[in-house]
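A.B. asks: coords please:
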Amino acid sequence: MGEMTRWPLRRMISVALATLALFLLAALMLGGYALSRLADARATVVERIDPALQQALRLESALVDQETGVRGYALGADQGVLTPYVSGVSSQQEAVSQLHQLLPGVPSAEAELRRVVERADSWRSGYAQPTIAEIARTNQPVANQSVEEGEQYFAPVRRALDALQDNLNTAREGAAGTLDSAATTANAVLIGIAIAFALIIIGLAIGLRTAVIRPISRLAEEVRTVSRGDFAHPVEQSGPREVRELGADVNMMRERILQELSALKAAHTQLDQRSTDLERSNAELEQFAYIASHDLQEPLRKVASFCQLLERRYKRQLDERADQYIAFAVDGAKRMQILINDLLAFSRVGRVVREHVKVSCDDVLEQAIANVSYAIEQAEAAVEADPLPTVSAEVPLLTTVFQNLISNALKFRGEESPRVRITVRRAGDFWEFAVSDNGIGIDEEFAERIFVIFQRLHNKADYPGTGIGLAMCRKIIEFHGGRIWLDTTVESGSRFCFTLPVIEEDKDSDG
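C.D. replies: You can find the predicted model right below:
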């Protein structure tokens, strides 16, 4: 059995099937032989000897009828008494014909039958037919002495019939014994086949359980041990080749998991360290934001204020170059203030978290338009929008997105009056917004660059700004679980698209 457990599972199954096939073939041959022998013995008794006995009785009856008819005719000379003789001759011929068909294979019975036929023929030719002819000629009964001679003529026929009957009874006893023996043999063979089949099935079941099921169960238990978290537990490899290969694969997977866990622990340690560094960096950023919003703003305001005082007091009293220098200083201080405010706003996105609320984008857009209403009026712009959905968002941040996109459309306008169109459509679990304008447009090569902080495509003298607006929009949209991009398929103007998640109530109602 130990050597068998090293076999491949395919070979085990093939051996089991071959064993069953050989057993079934042997069982069919033995069972077929026993049943064929039983059928032959039964056919000998039922289809040959028993019908032969019946025909022998019929032959005896026919010969007795002949003898009785001839004797009655001899005593009474009555023609009607000969009827049993005539019918007996016909019955004898039929019985003999049937016996000739049934007795082949029983030589002694065939010899007795020939003897009966010969003696019956001798009786008819030697006594019956001459007696009938004599009475028909004289129309007178014969003497009693003649009748007694007829009985003596018929005595050998009786002895031959008795011998035939005895022979057939002996043959039937032998055939019945053969039939009983064949039945006993068939029963023994069938019982033996059933016992052998049961033993083979039990043996195969025990063998398969020992060689296949037990190793698989053991492997399953060890895999469950590993799956429960004991990755250091080695998986034993036993059983058929496929099971051992599977155990080896599980061991390799376990070792790989151990390696990955080790690497993961190291990564977690490094991540914890980086998280600590990040928390410290965030704390420093908080401190920087505080300093930028208070300590840096005050010197800038002071510089800007004194530069403006110099400009008002000494304007046209100094040379033209001095006035220009003062204007540069005032403009730089103002732009520095705007840049610091924009940086503060950018850093607060996602860091200063307010509660998300359900808000109508129509209301948010209305507030954004109100915030830039003066610029819209100055540019003689028109802002149109489809009915917008309700989303979950921080209202000030979402207002900033619409406000920045509309402001860009007003800033980068062409020769015609600005036209801003805001549309929305459902795209699975997201709302897809689009803000289109008829401005100067953006080349496809700058589709990603425009969302990078401080990246400008134009001179600040032509288009004022810090280059932080679209970076702010991307950070706000991604903070809300969406994305924003430039649609590069439009042929004129610009078209910015962004997505926001559909709120759960709308998902449920659609389902």
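
A.B. asks: going forward, measure contacts and count neighbours with C-alpha atoms only.
C.D. replies: OK.

A.B. asks: show me where the chain has strands.
C.D. replies: Along the chain, the stretches classed as strands by DSSP state E are 357-360, 382-385, 390-393, 419-427, 430-436, 484-486, 495-501.

A.B. asks: any figure for the gap between residue 366 and residue 438?
C.D. replies: 21 Å (CA to CA, to the nearest Å).

A.B. asks: neighbour-wise, which of the two wins?
C.D. replies: For the pair residue 366 and residue 438, the greater number of neighbours falls to residue 438 (21 against 14), based on other CA atoms under 10 Å.

A.B. asks: give me the neighbour count for the residue lying closest to that one once chain neighbours are set aside.
C.D. replies: Spatially, and ignoring its direct neighbours in sequence, residue 438 is nearest to residue 493 (4.2 Å; CA to CA, 6 or more residues apart in numbering). Counted by other CA under 10 Å, the residues lying close to residue 493 total 19.

A.B. asks: show me what contacts residue 493?
C.D. replies: 436, 437, 438, 439, 440, 441, 442 (CA atoms under 8 Å, 6 or more residues apart in numbering).

A.B. asks: PyMOL command for the buried members of the residues you listed?
C.D. replies: To isolate the buried members of the contacts of residue 493 in PyMOL, using 16 or more other CA atoms under 10 Å:
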select buried, resi 436+437+438+439+441+442
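
A.B. asks: got the contacts of residue 493 as CSV, with distance to residue 237 columns?
C.D. replies: CSV is the format used below for the contacts of residue 493 (distance: CA to CA, whole Å):
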residue, distance to residue 237
436, 67
437, 70
438, 73
439, 73
440, 72
441, 69
442, 66
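
A.B. asks: the structure of the following sequence is requested for comparison with the preceding one:
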Amino acid sequence: MSTDARGWSIRRWLTLFAVAEAVLLLAALAGGAIAMSNLTAARNGLLDVIGPQRLAALQLSTALLNQETGVRGYQLGRQPDFLTPYTDGVREQADAVGQLRQLGAVPGTRIGDDLETVLRAATEWQAAAAPTIAPGAPPVTPAQIERGRTLFDAVRGSLDTQLDHLAAVRDSGRADLDRAATVLTSMLVAVAVLVALLFVVLFLGLRRVITRPILQLAGEVRHVADQDVRRPVNGSGPREIAQLGADVEAMRQRILDEVAELEQAHALLDRRTRELERSNADLEQFAYVASHDLQEPLRKVASFCQLLQRRYAGLLDERGEQYIEFAVDGAKRMQILINDLLAFSRVGRKPGEHVEVDAGRLVDDAVANLEVALSLSAGKVEHGELPEVRVEPALMTAVFQNLIGNALKFKGETPPEVRVTAERDGGDWVFSVSDNGIGIDAEYAERVFALFQRLHTRSAYPGTGIGLALCRRIVEYHGGRIWLDTEAESTTFRFTIPAGEDNGTHDAGA
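C.D. replies: I've put the predicted structure just below:
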């Protein structure tokens, strides 16, 4: 192969192969189409013309034989019922003649001439037989019987000639059909051989022009990847493969440059990781301080403010006592805020054991923790049959406790009613906590899950604004999600928990 030919693009090679294959295949398909057309024409002629013509001719023969039988029976027995085959045969003869006319038995054709011969013989016999079967006709004479037999023999002869000619036409049609089928089979074999030959030529050509250079380039790339990344890569063959080799070489050079940069970044990452570990240690120390050391000063401030309140009760004016109440309330709220922040930060930092537990038991535990709030609000908490889930029981109890506690806190004029349900949705259990409280506007559906986000003043409803944020963190820690269902009629929070493989058959009731 010349150097110029090897420098062709893959598109040019494929175009050359495609054109050659298309020309040969089109020629083969054209021959096959002609053979198929001949086969179809022969088959249609045999099935739609010759076959029906022969069937109509047999029907005509049967009709004439029935007529002869009816005439002969009437001549012997002189009973009107014996003429029934004759009258039926006349009607069938007309039907058969009409079918033959429709199928091409017209004067000037062979089948038409045969039909005319049959009809003339039949008409002559029918004319001779008519006086013998007329009402009141005298008994038939032997001469009349003999003449009728002679005339009907002529009818039989013309019918036999017609059927012989139709049989010859049928045999000729079968021969044409066989020849067309043979030609079509030969064309199909030729197409198959041509396709196989083209496949072989295409395979060998593409292997030499495209596959071999690609394998050579792949071998060089594999050697670079497995052994020596600094070995240059050279592409050969068609223009695209040569360009691919150049691109791989450019990529190799770029990888070498980026590896050097990655080594520097890795060293920097190690240093930053050590700094992050020290920062995490400092944060843990801060959490310890917040949970122990900061609690003690707050308790001291609250205790001494309460002592001042008791000792100097009645001695201070109203504003002084109000200031002391503000100080005590601020210290208590600071303690609650610190505890909530610590609980929020601990979620997922020191994972506990996930166990299979009945969600109904978790709801019962949450309700038991809220016994005082339930009693004060005259509320009621209901739940149906809940599934078993694989969770950290303490954390998931906190989720139910926060959601139910909010329902008891943000109640309307009627006593709060809370309902906990669950249903299976694919690979998750979807839990719902609904209540008849004051509700939440749809525009705040996402804001309520942010830290320290409150929709009401502290004087209206107590709290730190961390409860729902803590619920979201716990649910996401378990691989689920939580949201406010803004389309539900009542205030409804929903969250998902992945269903275990063994829990798929446990259906939760509403």
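
A.B. asks: ok, of the contacts of residue 493 of structure 1, which one's closest to residue 50 of structure 1?
C.D. replies: Nearest to residue 50 of structure 1, judged by CA to CA, of the contacts of residue 493 of structure 1 is residue 436 at 112.7 Å.

A.B. asks: need the counterpart of residue 419 of structure 1 in structure 2.
C.D. replies: Matched by TM-score structural alignment, residue 419 of structure 1 corresponds to residue 417 in structure 2.

A.B. asks: distance of that match relative to residue 436 of structure 2?
C.D. replies: From residue 417 of structure 2 to residue 436 of structure 2 the distance is 6 Å (CA to CA).

A.B. asks: then residue 224 of structure 2?
C.D. replies: Taking CA to CA, one finds residue 224 of structure 2 at 70 Å from residue 436 of structure 2.

A.B. asks: same check, this time on residue 197 of structure 2
C.D. replies: 80 Å.

A.B. asks: likewise for residue 283 of structure 2?
C.D. replies: Distance of residue 283 of structure 2 to residue 436 of structure 2, computed by CA to CA: 41 Å.

A.B. asks: can you give me the end-to-end span of stretch 358-377 of structure 1?
C.D. replies: Length of stretch 358-377 of structure 1, first residue to last, CA to CA: 30 Å.

A.B. asks: now do the helices in the stretch 351-500 of structure 2.
C.D. replies: 359-369, 371-377, 393-409, 467-477 (DSSP state H, counting those that start in this stretch).

A.B. asks: between the ones you listed, which gets nearest to residue 203 of structure 2?
C.D. replies: helix 467-477 (56.1 Å).

A.B. asks: that closest one aligns to what range in structure 1?
C.D. replies: The aligned range for helix 467-477 of structure 2 is 469-479, by TM-score structural alignment.

A.B. asks: for that stretch, what is the distance to the chain centroid?
C.D. replies: The chain centre lies 47 Å from the centre of stretch 469-479 of structure 1; the measure is CA atoms, centre = their mean, to the nearest Å.

A.B. asks: and stretch 2-19 of structure 2, what's buried?
C.D. replies: 6, 9, 10, 13, 17.

A.B. asks: tabulate those residues (TSV), appending distance to residue 228 of structure 2.
C.D. replies: Formatted as TSV, the buried residues of stretch 2-19 of structure 2 follow (distance: CA to CA, whole Å):
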residue	distance to residue 228 of structure 2
6	29
9	30
10	30
13	34
17	38
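
A.B. asks: structure 2: helices as residue ranges?
C.D. replies: 3-6, 10-44, 51-77, 84-102, 110-133, 142-206, 212-226, 239-288, 295-311, 318-346, 359-369, 371-377, 393-409, 467-477 (DSSP state H).

A.B. asks: make CSV out of the ones you listed and add distance to residue 446 of structure 2.
C.D. replies: Output for those, formatted as CSV (distance: least, CA to CA, whole Å):
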stretch, distance to residue 446 of structure 2
helix 3-6, 65
helix 10-44, 56
helix 51-77, 82
helix 84-102, 84
helix 110-133, 92
helix 142-206, 61
helix 212-226, 50
helix 239-288, 28
helix 295-311, 32
helix 318-346, 18
helix 359-369, 24
helix 371-377, 26
helix 393-409, 15
helix 467-477, 10
